[in-house]
Each structure stands twice: as C-alpha cells, then as structure tokens.
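S.K.: next one to model:
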Amino acid sequence: MRIVALDQVAERSGLSLGQGITEARAIRPVIDVIPADPAADRAFLEGLADWCDRYTPLVAMDGDRGLFLDITGCTHLHGGEKALLDDLLLRLFHLGVEARAAISNTPGLSWAMAHFGATGMLAAAEDAQDILSPMPLAALRLARDTVGTLARVGLTKVGDILHLPRAPLVRRFGPHLLLRLDQALGLEDEPLSPRLAVASLSMERRLLTPVEGEDDILGLALQLAKGLVPGLEERGEGGRLFELLLFRVDGKVFRIQARTAAALRDPARVAGLYRERLQAVHDDLDAGYGFEIVRLSVLKAEPFDQAQQDFSGTADQNLSLAAFADKVVARLGPDSLSVPVLMESHLPERAAAFQPLSDMAALSAPARAVSSTGYYRTARPLRLFQYPEPVQAFVAGVPEGAPESFEWRRTLHRVERAEGPERIAAEWWVDGETAPTRDYFRIEDQNGHRFWLYRNGLYGHGTTPPRWFMHGVFA
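M.R.: From the prediction side, this is the model:
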C-alpha cells in the first residue's frame, strides 16, 4: 500500500507521493489513511470542472489531479485576473475544497506555480525564467525516472538546465525535457482541449436571490432565450441544440439539453421545450438551496429559413409538425420519435428503416428518394413482415407462374387473381454469390384478401427446389 494523494498537513510532515504506508506511519504515527477510489475522484473532479464553467467555458482536465482554465477574454467579467483568482479560491474554500491555483500566460508555468509555488500567484511572461529557476525539475511535469536520472548528474533545479547547451541534453535525456521547458517559458505552444463543446452563443443571469421553483427557472429561460435572438438574427441562424445550465449554491451543476427538429429562434418555443424537459427530469432535479446562476447556450446552430405566412394568415404546416416533434423528443427522449428512411438496398426488408427524427428534412426524404430513384414503381403491401413466413404452395406454374392455392398459418387460400412476377435479384455482395433470386406476386384469394408472396429461387437452377414465403399483406 502506497500513498497516491495527500494534503498539505501530510506534506509538511515529510510524507510524499509513492511512499509506503508502513514508512509513513513510522514518520507520522497519527495519520488518517483512506482507501483510494479513482472513480469517485474522477467524478468529483468532473463535477468541479462543471462548477468552473462560471468563470470560463474553456475547462480542460489535467489528468486526474487538476484542471486547466483558459480565462482569456473572461477576466474583465470578474474584475481582473487577481479578483477572479481570489474569488475562485474563496468559493472553493467555502465549499470545503483545498485547492491551489495560479495564473500565467502558459499552462506549464501555471502548473509549476500551483504545485511548487505559493498559491494565488500571478506571473507575467517576462518573469517566467525567474520564477522557474529555483523550482525543482519536477515542476516541468517530467516523469519521475527522468527527474531521478537528472538528479544523479547533479541537475536538480530548473535553473540548472536553463543555460546548458541543448544538443547534449537532447542526446542524453531525450527531446521531452526541452519541450516541457519551452512550453513553460512560452516558446512552444501547448493548446488546451476543452472537455466540453464551446457554445456558439450564451446568455447568463447571476442572481442575488437563488431560485428554486420550476416556474422561476422557466421564466429565466424565456428571458435568456429572448436575449439570444439578436445574436441568432445577426448570424442568420437558428438553434438546433440548446443547453440550460443551472449552478446550484452548493456547487452542483445541472446540464439540461433540448434538441429541435428544425432551426429555431422563437423564445416562447424554446421555453416551452424546457417546460417539457423539466417535467421529464423532475425527479432528478434537486434544487437544494436554490440556483444562483442560470445560463442558456446554443451548442449547435444552422441557417434559419424564414417562413412567410400565406394569404390565409397560417404558416407552413411543417412548423406545427416540428413543434409537435420537439415536444415529444423533449419529454420522452431523442429516440422516442422515429420516421421511415430509405436505405441503399432494393430488397424489401432492407430498403427502409426507422431512424430517430433529428431533422425535419427526414420527414420528406423518403418521398423525394422514391420519386428520384424510381424504386418501387409497383404497389407495396400496407404491412411488411420483418421476417418472411414460410408458405406451402400448390400447383404453381413452371417456370414463372403463381400458385393456384397455398396454405399459410394453417389456413388454405385459393387464388382468385394473381399479378407478377416482379423479379428482385439477390445482393451478392452481402449474401454471397449463391443467394437465390426472388419472384414476387400480388395475389388475391377468393375471399378478397390480398397478399404479397415470393418464390425464393428459380426452377431449374440448383438441386434444391424453390420455396414460397409470405412477405406482407395489402389489407
């Protein structure tokens, strides 16, 4: 058992990461040892990252031990860098979180100051060398074995390598050493990867009195949606994916997303979507002592098609259909509403599939595809079976005739009329070159029932006689 994390009191007692528990108890007999729970630590850090969205949307994970915040362009909203840093540390202190933080022009320098300097430090770009020089080489985020190798040759601080010739260092210790040094000094770029997508537009309200009720949240959502309209109009876009962020007083953050079937910028409809969403997540939305920050963001936007009303004063009927689809999806989930979409296959059971309705264009896609490709010029049954059912046919004409009677589901049907065959070849690239050809017939029995049968295989081809199957019914 070894130490994987420790607080400042343990550090001041002489304990260190990777140290055995037995050795640690010998140094400090009275210590609290808690079993490590990496999953819980990760979940806590991700929750902390959500909480940091109040300062900037550009929050990146630093492994399992810290966070990087890109506050470029955000500091003026909080009174400057010093005010932002003090506010962050103070709020974390009141939440019971022991944290260390620093601000500089590079992630590497900030990391070094937060881990090996005084917490709350701010550094200018020209002071980077002076700050790094007295720090141990571990401040460059080097592997422990690399730091040990450097120590064996007398290099223990960053200042020891600042002015050494670079070529011998690279040959002996590899390029990673100088890469980390240059990143900390700002000579090499080190881009941060935000853990979440950055919204294209956002509106936020910071509340003096936290709100708890759903009506209050919906009222704020309506106000924020109205604030998004000018930005969307300027871009000629409408939102397709909205996200409502609720920052609870105790640090918990709720993210509630709402998708739309078409580009949307009507504030009333956006608020209506969140009425449905809040009802759907009602049991999981614990307001606690209330929400102090409410933010509405547009995560995905598309060009907005202006719909002009006709002379009767009614808008396009697709608008009401889109509103209905949005309500259903908001209440029941993204997979609750599906539409049939044509697939790239001419076999009936593969030619169409149900897909979640994510775009209003999907509603008209099947009709356009049928008319443009010319598929299915003949009638198709109203009900198509997912799996064709075996049929016993009697006295079928050879080689291409329809049966005079057939037995299906233990019932004998006498054929009154038949039309066909409609020949559909097998997809050899899927089913193999030996897959049989199908001949489809539209058949009406003496009782007026209409069926869709096919003969699987052709007479005179192969040693196995063709078999008959029922694939659908017309009425």
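
S.K.: from here on, just use CA atoms for contacts and neighbour counts.
M.R.: Fine.

S.K.: surely Arg240 touches Phe304?
M.R.: No - using CA atoms under 8 Å, Arg240 is not in contact with Phe304; the gap is 10.0 Å.

S.K.: hey, what's in contact with both of those two?
M.R.: Ala263, Leu264 (CA atoms under 8 Å, 6 or more residues apart in numbering).

S.K.: and the two? which has more neighbours close in?
M.R.: When Arg240 and Phe304 are compared for neighbours, Arg240 comes out ahead with 22 against 18, by other CA atoms under 10 Å.

S.K.: do you know how far that one is from Leu332?
M.R.: Between Arg240 and Leu332 the distance is 17 Å, computed by CA to CA, to the nearest Å.

S.K.: repeat that for Ile131.
M.R.: On the measure of CA to CA, Ile131 and Leu332 end up 55 Å apart.

S.K.: okay, these two: which has more neighbours?
M.R.: More crowded of Ile131 and Leu332, by other CA under 10 Å: Ile131, with 17 against 13.

S.K.: please generate a structure for the following sequence too, so the two can be compared:
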Amino acid sequence: MRLASVDADGLAIGLLPAMTLADARAREPDLRVFDAQPHADQDWLERLCDGCGRYTPNAALDGPDGLMLDISGCDHLWGGEEALARDAADRLERYGMRVRHAIAASPEAAHALARFPVPPAPDEAATIRRLPVEALRLEDESAVALRRAGLRTVGDLAARPAATLAARFGAEAVDALHALLGLGHRPLAPRRASPAIRIDRRFAEPIGSTAYALKRLEEMATEAGEQLAERGQGGRRFEAVFFRSDGLAFPLRVETGLPVRDAPSILRLMRERIDALSDPIDPGFGFDMLRLTVPLAEPMAATQLALEGGEARKGESVAALVDRLSIRAGRGRIQRLVPRDSHIPEQAQLALPAVEVRAPADWGPVGEPGDPPLRPIHLFDPPQSIDVVAGVPDGPPHRFRWRRALHDVVRFEGPERIAPEWWRAKDGAIEGDSIGKTRDYYRVEDARGRRYWLFRHGLYGAETPDPGWYLHGLFA
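M.R.: This next block holds a predicted model:
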C-alpha cells in the first residue's frame, strides 16, 4: 500500500505521496492513516468547480487536485486579476483547504506555476524558464532522462533547437515545452458548456430572502426574454444559480416542452422546482450573486394575439401542464410515446420524457373514418399464450381459449405476416426464443362481438413443427 496524499505535517517529517505505507510508519510509528476515497474527492472537486462559476463560466477540472479558471474578460468585475484570485483562495480556505494559485497567459503555465513555486522574475516568460523539467508533465522516465542530459530547467530546454530535442526525447517533450512557453496550448474544456445567454447580478449587500432573490431573478428572466426575442428564439432549458456569500452555490434547472421566453412562465417553473426540492434553498448569510443562463434555445415564431386577448397557439396549455407535472413528479415520470422504426408491434414505440418531445408525433395514416382499426387499442407486452383450434396447422383460428374462457371465432381478417427483424437478433422472440420467428396476425371477432388480435408464432414446417399462438391485443 502507498500514500495517496500527505498533509502539511506529514510533509514536514519527510513523507511524500507514493511512498509505501511501511516506509511511512518506519519514519512515524504513530502515523494516522485514512483510506483514500477518490470518488468522494472527485465529487467534492466538481462541486468546488461549479462554485467557481461566480468568477467565470469557463471553469474546468485540472487533474485530481486542481481547478483551472479562464478569467479572460472577467477580472475587471472583481477589481483585477489579483483581487479575483485572492477572493477565490479566501473562499476555499474557509473550508480548511490549503490553496496555491497562479495567474498566467496559458493553462499550462498556470498549472506549472501553481505546483512548482520558483523565485519571481521580471516577467512571466523568465519565471517560466526557471521551472524544473517536471513542470512539463512528461513521463517520469522522460524527466529522468532530461536531468541525466544536464537539462534541469525549462530554460535549459528552450535554449536547445527543437529538432534536436524531438530527435532525442520525442515530439511530446517539444509540444509540452511550446505549450508551457505560450507558443501553443491545448484548449480548455469547461465542465459546463458556455450557454447561449448568460445574465449575472452581483449585490453589494447579500440578499437574505429567497423570495426577494426570486423577484430579482424575474427581472433577469425579463432581460433574457428580450434577448431571445431579438434572436427570434425561445428557451427550452433555463438554469439559475444562487451563489451564497460563504461560497456555496444552489443550481436550479427547468425544461420546457415548447420554447418560451416570457418571464412569468419561467418564474412559475422555477418556483415549482423550488417547492419540489427535498431540501429547501437556505440563504444562510445571504446571496451575493445570481446567475440565469439559457443553455438550450430554439427558433420561436411571433405569436398572433386573438381579439379577446388570448393567444392562438395550439397546444400551449398542454405543454405548460406537462412542464409543471414534470417538475413536480420528476423529469422521467411524465412520458409521451413516439414511433420507433420497427415492424415488431411491441417494439414500434418508445416512451420518452414528455419535455423532450416538442409536439405529438406523426404515427402515419389512421384509415378512413368508420373503417375498423388495423391495430388494437390495448397491446399486451409480452403477448399472452393461448390455446387455438384451427382447421389446418397453418390456417386461421376457429376457436381459442384465453384465461380459461372459450371463444368461438365468427369472423376473421388475415393473415398479416410480420417477419423477424434479422438485423436485431432478439426482436420478435417470444419466451426465450433467441432468434425470433415469423408472425401471422389475425383480427378476429367472437360470438359476443368482441374483437382480438391473435398471431401464430412460427411458420409451420419451415421454422417449427408446432407453431404457438398468442393474444397480442384487444380492439374493443
């Protein structure tokens, strides 16, 4: 077993990460050891990253123990780069964490300067050249090879021709050197993508009331709606973040079935979401910042108003009801069926969250008015096994027994043959059948006028010597 991390007291007595536990106990017999919990550490780091959204929308994880913030265009809101960095460090230290930070022109340089403190130089480029070769984040073998060659600092490498370094130490060393010197860097991958619209409100005095914070959020929603209207769009997803003065952040997200941009509708959904929370939002010492973003927007045409003042958009009331129910009951609890490209009846539809389906799907032709339906109004999944009497093994049914009741067939239509979907091996399989068989469907009516949907599973002789029969649906 090896040490995953060491605190300041451990470092003071010579303990280092990756040291074996036996060596560590030899140095300090009374050593206190705790099991590493990398998943919990990752979850905590992600929460800290989300909390850093108060400084910039472009916040990313930087390894298992770091955060990377792109503060371009944001530092002036905090009185400069140093003031922003100091505020971030102070907030993190309130949680008992030791923080080392650095500000640089590239992510690679900031990463290295925060982890390898060196004496300051007149400018950033000179400071970077003083960094050890380990700051390049190469494999351990490569760093050892560089030191053996007498190349101990980034400046030593920068003084050598790139072609010579690539030939001896590989192209990775040259690429890492150029990235560290700002000649080219890897793009930052924010934990959350930049939204189409983002509105921030900072307060000189923290807001101690959630109700008042929602009033300010409504003003922000009005501004967001105006921006959406200028673009001819409506929002399908809205996210609000309540930043507390002690560093905690409370995110809220709502989705809509149709694009919307009016503030009352947005706030109504936000209030529904707050009411549905198991733990209410606690303002604590107050909210010092609010953020409203629109991560998903879609085209939204202008709405014609009726003379009596009502809107003529069909389906808006249903969409609003779906939105509210989805928030109260859960996003996946309110569903809508959509067609799926499959010939197998029980595979021909999907149940998706209703907020993901903008409008009722097109299920194809439904026949002429007055014609009997081709598909039953109730489908059994899985189909129910029945006993059938037929004139010949591959003929239509004359009588069948279902749920211990005998039904005489007086009329039938069919067969309608549905072959198995060979590209989906198990579609069409019944009761463990691994490949599926051909189905011959019949629409039948018994002596009491009740109509059923039956099928024979398997071609007689070609696929099975004894085809089974199943009841798949009820027409009426």
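
S.K.: the helix or strand containing Trp44 of the second structure: which residues count as buried?
M.R.: Element membership for Trp44 of the second structure, per DSSP states H and E: helix 38-51. Across helix 38-51 of the second structure, burial judged by 16 or more other CA atoms under 10 Å covers Leu45, Glu46, Leu48, Cys49, Asp50, Gly51.

S.K.: please name the nearest non-neighbouring residue to Leu109 of the first structure.
M.R.: Closest residue in space to Leu109 of the first structure, ignoring its immediate chain neighbours: Ala184 at 4.6 Å, by CA to CA, 6 or more residues apart in numbering.

S.K.: residue in the second structure matching the one you found?
M.R.: Using TM-score structural alignment as the criterion, Ala184 of the first structure maps onto Leu180 of the second structure.

S.K.: need the contact list for its match.
M.R.: Ser106, Glu108, Ala109, Ile128, Leu136.

S.K.: and for the spatially closest residue to the first one that is not a sequence neighbour, the neighbour number?
M.R.: In space, Ser106 of the second structure comes closest to Gly182 once its chain neighbours are excluded; the distance is 6.1 Å by CA to CA, 6+ apart. Gly182 of the second structure has 17 neighbours, counted by other CA under 10 Å.

S.K.: all strands for the stretch 151-300 of the second structure, in order.
M.R.: Using DSSP state E, counting those that start in this stretch, the strands of the stretch 151-300 of the second structure run over residues 197-207, 233-244, 249-260, 287-299.

S.K.: quick one: contacts of the shortest one?
M.R.: Right, strand 197-207 of the second structure. By CA under 8 Å, 6+ apart, strand 197-207 of the second structure touches 213, 220, 224, 227, 245, 283, 285-295.

S.K.: now those residues: which count as buried?
M.R.: 213, 220, 224, 245, 283, 286-295.

S.K.: which two of these have the greatest separation?
M.R.: Distance extremes for these: the farthest pair is Gly286 and Pro295 at 26.1 Å, using CA to CA.

S.K.: measure the spatially closest residue to Met113 of the first structure that is not a sequence neighbour to Ala123 of the first structure for me?
M.R.: Distances taken as CA to CA, 6+ apart place Ala102 nearest to Met113 of the first structure, at 6.1 Å, with adjacent residues excluded. From Ala102 of the first structure over to Ala123 of the first structure the distance is 8 Å, taken as CA to CA.

S.K.: which one of those two is surrounded by more residues?
M.R.: When Ala102 of the first structure and Ala123 are compared for neighbours, Ala102 comes out ahead with 22 against 16, by other CA under 10 Å.

S.K.: what's the matching residue for that one over in the second structure?
M.R.: Ala102 of the first structure maps onto Ala102 in the second structure, by TM-score structural alignment.

S.K.: SS state for its match?
M.R.: Ala102 of the second structure carries the three-state label coil when classified by DSSP: H, G, I helix; E, B strand; the rest coil.

S.K.: show me the contacts for the residue nearest to the spatial centre of the second structure.
M.R.: Nearest to the mean C-alpha position of the second structure, counting by CA atoms, centre = their mean, stands Arg192 at 9.7 Å. Contact analysis of Arg192 of the second structure by CA under 8 Å, 6+ apart lists Pro57, Asn58, Ala59.

S.K.: can you tell me which helix or strand the first one belongs to?
M.R.: Translated: Pro57 of the second structure. Pro57 of the second structure belongs to no helix or strand, assigned by DSSP H and E.

S.K.: quick one: contacts for the aligned partner of it in the first structure?
M.R.: Mapped onto the first structure by TM-score structural alignment, Pro57 of the second structure lines up with Pro57. Residues in contact with Pro57 of the first structure, defined by CA under 8 Å, 6+ apart, are Pro194, Val198.

S.K.: once you drop chain neighbours, what's closest to Ala229 of the second structure?
M.R.: With CA to CA, 6+ apart, the residue lying closest to Ala229 of the second structure is Arg261, at 7.4 Å.

S.K.: nearest to Gly14 of the second structure among the contacts of Arg192 of the second structure?
M.R.: The closest of the contacts of Arg192 of the second structure to Gly14 of the second structure turns out to be Ala59 (CA to CA; 33.7 Å).

S.K.: report the separation between that closest one and Thr256 of the second structure.
M.R.: Separation of Ala59 of the second structure from Thr256 of the second structure (CA to CA) stands at 27 Å.

S.K.: that's a helix at Phe93 of the first structure, yeah?
M.R.: Yes - under three-state DSSP, Phe93 of the first structure sits within a helix.

S.K.: list the residues that contact the closest residue to it other than its chain neighbours.
M.R.: Distances taken as CA to CA, 6+ apart put Ala99 closest to Phe93 of the first structure, at 7.7 Å, once the chain neighbours are dropped. Counting by CA under 8 Å, 6+ apart, Ala99 of the first structure touches Leu89, Leu92, Phe93.

S.K.: list the ones among those that the second structure also has?
M.R.: For the contacts of Ala99 of the first structure, the aligned pairs still in contact in the second structure (both residues aligned by TM-score structural alignment, their matches' CA atoms under 8 Å) are Leu89, Leu92, Phe93.

S.K.: just the buried ones from these?
M.R.: The buried subset of these - by 16+ other CA under 10 Å - is Leu89, Leu92.

S.K.: go through the kept ones among the contacts of Ala99 of the first structure and name the one nearest Ala367 of the first structure.
M.R.: Using CA to CA, those come closest to Ala367 of the first structure at Leu92, 57.1 Å.

S.K.: okay but the closest one is in contact with Arg100, surely?
M.R.: No - contact criterion CA under 8 Å: Leu92 of the first structure and Arg100 do not qualify, at 10.0 Å.
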